[in-house]
Every structure is written in C-alpha cells, then in structure tokens.
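Participant: my questions are about this predicted structure, shown below with the sequence.
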Amino acid sequence: MNKKFSRKALRETGQGYTFMFPALIVLGLFIIGPIFYTIFLSFHKVQLLGNATFDFVAFDNFKRILEDTRAKIALWNTFKYVVIVVPCQTFLALILAATLNAGLKGQTFFRIVYFLPTLTSSAVLTLIFMWMYNKDGLINNILDFIGLPTYNFLGDPAIALNAIMFMNIWSTAPFFMVIYLAALQDIPESLYEAAKLDGANVLQRFWKITVPNLRPVTSFVVIMGIIGTFQLFDQSYIFSAGSGGPDNSTLTVVLLVYQYAFKTLGTMGYAAALAFLLAFVILVATLLQRKFSKEESLY
C-alpha cells in the first residue's frame, strides 16, 4: 500500500513539475539568472567592449560607493522621494476609496475617471506634466492669471524633485484606490450600523472601523509603494533628459545605475554593485515595514 501510494505521489509530483517547467525556465532566465549575474558583476571590474574582461576586485566596487558623491546624492534623493510619496499616495488612495464607497451619486463615473491615469503610459504622463510645468505651461499661466508668482519647475533644483513627486502621487494613488475599494466591500456593514446606534459620527466610524479593518491592505499598499518608489527611473530620466539635473536634484539610484552601466565605459561592475545595494535597501525597508505594521483586521 505504501509502495503504491509512493508511486502515485511521485507520479503526481512529476506531473506538477512538468506543468511548472515552462514557468521555471522563464523565472530562471529572466529573474534568478540576472540576479546571480548582477552579484557576480558587482565583485568585478568589467570591460564589455572588444574582448570582454572580468577582473576580480572583491569589495572595491562597494567601497567606491562610500566615496562617490553622486551616489550619496542619488541615495538621498531616492530616500526623500520614498518618505514623501509613499505616505501621501497611501493616504490619498484611502480617502478617495472611502469617498467613492460612501454611496454618492455618480460614483461609478468618478471611479472610472480617477482610474484613468493608471491606464496611461508613464512616459506619456511625464511628457504631459513637462508641458504643464514649462515656464509658459498651463500651471504657470494659471498662477500668473490669479496674480501668484510663477516657478521654473523643470530648472530649479529646489523644485524639480517635488514636481516629480506631485505627478507620481497623482498618477499612482488611483491604482491603490481600487485595491482599497475592493477591501472596503469586505468590511461587514453591521459594524457601521452598530457604531451609528452608539452615536458615532462619520469621522469616528472612519478612524475606529474603516482604518483598523484595512490594516492588511494598508500594509500591502505600503510595501508595493516602497518597492515602486525606490525604483524611480523613467520620470526622472525624461524630466532631466537622462542627466539627473538640474544640479543632480532628480538623480535617483536607478538612474545612476543606468548612467554607469550604459553611459560610462568600464563601470558595469560598479553599476551592478549599486543595483545590489538598492535591492538590499528595498529588502530591509520591506522587512522593517512588515515587522512594525499590524496586519490583523478587527473582524
């Protein structure tokens, strides 16, 4: 009996891995393989032109990060971007979801309208906002019309990164709004009815029932936000034409990795070290968020 059962289990296991094999090939070629190759490159000085050479340099690439002024600027810009964008987009998504779930007239129409930015290409959105941020663009024309000072959004180092932050908060919040909307449907209506009977107002029901019961979803939204914001690249690249300017104010870690990997000769290994460091920072930030967040709902 045990022998027959073992054969059956072995056959089922083999069938399972057979069906998984195509996915495992793709996973290995495009995810696991590049990860290990990046780790390999980070410990070498790489020359890819002509006869490719890989000179082992141990931890020299990682030591170089500590001495690289632009790397420190990129890390600071990325950290500042994450700290501001993640809470703002999470809060905005929650408020939008709660508002659209309140039974207002035309809420289906507004759900569609709010979600449209998510369906638009990031590059297209960036180009639209660049037109709006231009010295003679829509925003400055409105500010000038109402008598307020205008700004050089694209050329002022003190404003450029903030302009990208605003654009990304506006464009990413609707995606997380839909996730919150789905979660709001699972909160029992009886909780709100009981709170109404106890005399709780709208804000009290929101803070005492809605927010606590959305803890697992909020944890997921924050984790996804952290991962996404740490990898900021395309908006910064388009805004600055790949330079990270003005004055390195929009330089991010991923953009710096791109510059060292594809714009500077002989620094592919250093770019791999930066990429490895970024992956480690994202992993630590995600683990810390999971450790200190309460993911249990109240029902």
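Facilitator: Thanks, I have the structure now. Numbering: from 1, shown residues only.
Participant: drop to CA atoms for contacts and neighbour counts, all remaining ones
Facilitator: OK.
Participant: and the longest helix for the chain?
Facilitator: The single longest helix within the chain, with elements called by DSSP state H, is helix 69-100.
Participant: against that first model, consider the following:
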Amino acid sequence: MMRVQAGFLSSTAVCGRSASLKPSVCRASGSVFQTQRSYRRANLVRANLKTIDEGEQGTLEYRLAFQQDSKKVSPWHDVPLYANDEKTLVNYVNEIPKGTSAKMEIATEEANNPIKQDVKKGALRFYKYSDSLINYGALPQTWEDPNEKNEDTGCNGDNDPVDVIEISADAKPMGAVYAVKPFGILALLDEGETDWKVLAIDAADPNAEKINSVEDANEIYPGLVDKVTDWFRMYKTAEGKGENEYAFGGKAKDTAFTMRIIAETHDSYNKLKAGAIPNEDLSLN
C-alpha cells in the first residue's frame, strides 16, 4: 500500500504548517523569522516535500519515504542542517511522535534513508517502559563517528545522526521536518558509545522565544527535562537490561556547548559524505 501525504518542510514550515513557504506572508514568534535573510537557508528545502507510506504500518516491510519534485530524497542528506543564517535554529526530522511507542528511526543503511521501525531478532521494537514523553528524532547532516573517541565523553560515537528531544506540547507526525531551537544537550553513554541527545523546542512554539537554556525550560515546563533524563536512563530496564549511564553526571550542558557538538557532528558528516572516512554500511545517496 502506498499513501502520499504532505510533508512538513524545513525551518519555517512554521506558518500554519502549510506547503507554501513565503517569507512575505509567514509570521512566527521571535525575531529569528523577521527578515528575508532568515529564510534563505530554509528555502533550500522546497515546499513540496512529501512523505509516502510504503507497505503497512506495523509490519517489517513498512517504510516512510520522502519525496520532492516526484523524486525520492533522503531526510538525512537532502535536508540542510541549519535553518537560518545565524545558525541558531536547526532542521529536525521527527521519527517518534510524542505519546507513541513504536521505535521508528531513519534507515541509515538503506537508499534514500526512509523511516522504518527498528527490528531486533526479527521482531519489531517498541518502547516497553512507557510511551515517548516527547517528540523524538534526528538532525539531518550530522553523524556521530564510531571511529573517533569524543574528548568530552571519552567514548566513540554511535554511528548515527544526532538525536533530538523536542519538548513542545503537541505531538508531531512521523516524518515531520521543521525548525527547532536547541537549548541544551545530554550525553547518554549507550553500551559504551556516545549518544548525544539535543534538547530543543519547535521554533514555532509560543514558548520558543522564552527558552534559551535548560533553566528557562524548567521554568516553563517544570520537571520535564529531569523526567526525560530519567526516562532515557531507565527505559531499557523494562527489557531486562541495566540502567543507561550519562556523562557529566547526567546534567545537561548549555546552549553554547550544544551548538559546538552540533557543528562537530556536522563536520564529521561532511567528511563521511566526502569519502574521507571509510564507510561500508551507510547509504550516502
């Protein structure tokens, strides 16, 4: 079964989530969207991006593919990382909607990198601990290098795009692509690998202008960051495994640190894409 639906588009698909991306008629909270310059980078992703259901959800064969101008594209490679020229906003691909349990992920090893459900021992994976507390996804054009030990955590990368914990109140559709505002980052150590998790909020959220730090987020959403931090520490215990660990005592680092990690993983991605880093399993087209 194939079903085509309108996709969410880059940075500023914030204007009613419409398929049209026209700065002259768009409006969003905060000053970041007030000039033509702010939209230039966002417009690199055209407003006719669509998602296509291939197969039946809840099956091993299901894929959510991305299409642009009647051609399949990759949410990992064809969506730009930065959503404005100031590099204060980044584009985000939503994999797991808030309130759901199916463990969906960008298929980095498949052509055009559709979203699929993770599989373990031939079975589809679901969160057993609880449904997701937040929208969860990834940053395009980032990559955590498994060949290089991170100087901050002392562990190598996990061979995936950087994860994002998006805290806005609304559940977003799987495959939604929109701008988020990073304000912190957690360093999960998953089976000895660095697994960065950027804390961010939808740039179109009414609270986005007010949130510039974890402290700000705690004022507006009391306890949420701590709940999410604890959730990622504990969720594998429902599968009979031990607790996950964090670097930095489980404390989130600040925005400046966050943007540095995003830039570093973008640089690693660019090296990977250019062939400067050996690759056997990842699909880079």
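Facilitator: Arrived safely, thanks for sending. These numbers were taken from a predicted model, which means no experiment stands behind them.
Participant: superposed, how do the two chains score by TM?
Facilitator: With the length set by TM-score structural alignment, normalised by the length of structure 2, the two chains reach a TM-score of 0.23; 107 aligned residues with a C-alpha RMSD of 6.0 Å.
Participant: that older thread, give the buried residues for the longest helix of structure 1.
Facilitator: Going by neighbour count (16 or more other C-alpha atoms under 10 Å), the buried part of helix 69-100 of structure 1 is 70-71, 73-79, 81-82, 85-98, 100.
Participant: same check, this time on stretch 277-286 of structure 1
Facilitator: By neighbour count, with 16+ other C-alpha under 10 Å as the criterion, the buried positions of stretch 277-286 of structure 1 are L277, L278, A279, I282, A285, T286.
Participant: okay, now E193 of structure 1: neighbour count?
Facilitator: For E193 of structure 1, the neighbour count with other C-alpha atoms under 10 Å is 13.
Participant: now it: how far from R215 of structure 1?
Facilitator: 21 Å (C-alpha to C-alpha, to the nearest Å).
Participant: same thing with T118 of structure 1?
Facilitator: For T118 of structure 1, the distance to R215 of structure 1 - C-alpha to C-alpha - is 23 Å.
Participant: so in structure 2, which strand runs the longest?
Facilitator: As assigned by DSSP state E, the longest strand anywhere in structure 2 is strand 177-190.
Participant: packing partners for the helix or strand following that one?
Facilitator: Once strand 177-190 of structure 2 ends, the next helix or strand along the chain (criterion: DSSP states H and E) is strand 193-202. Judged by 3 or more C-alpha pairs under 8 Å, 6 or more residues apart in numbering; DSSP states H and E, the packing partners of strand 193-202 of structure 2 are strand 163-166, strand 177-190.
Participant: relative to V93 of structure 2, which of the ones you listed is closest?
Facilitator: Across those, V93 of structure 2 has its closest neighbour in strand 177-190 (4.7 Å, C-alpha to C-alpha).
Participant: what residues of that closest one count as buried?
Facilitator: Buried residues in strand 177-190 of structure 2, counted by 16+ other C-alpha under 10 Å: 177-190.
Participant: quick one: the residues you listed as a markdown table, columns for distance to A263 of structure 2 too.
Facilitator: Compiled in a markdown table, these are given as follows (distance: C-alpha to C-alpha, whole Å):
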| residue | distance to A263 of structure 2 |
| --- | --- |
| V177 | 19 |
| Y178 | 19 |
| A179 | 16 |
| V180 | 15 |
| K181 | 14 |
| P182 | 12 |
| F183 | 14 |
| G184 | 14 |
| I185 | 13 |
| L186 | 16 |
| A187 | 16 |
| L188 | 18 |
| L189 | 20 |
| D190 | 22 |
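Participant: checking E219 of structure 2 next. Helix, strand or coil?
Facilitator: helix (DSSP: H, G, I helix; E, B strand; the rest coil).
Participant: quick one: the helices in the stretch 151-285 of structure 2?
Facilitator: Per DSSP state H, counting those that start in this stretch, the stretch 151-285 of structure 2 carries helices over the ranges 214-220, 224-234, 255-274.
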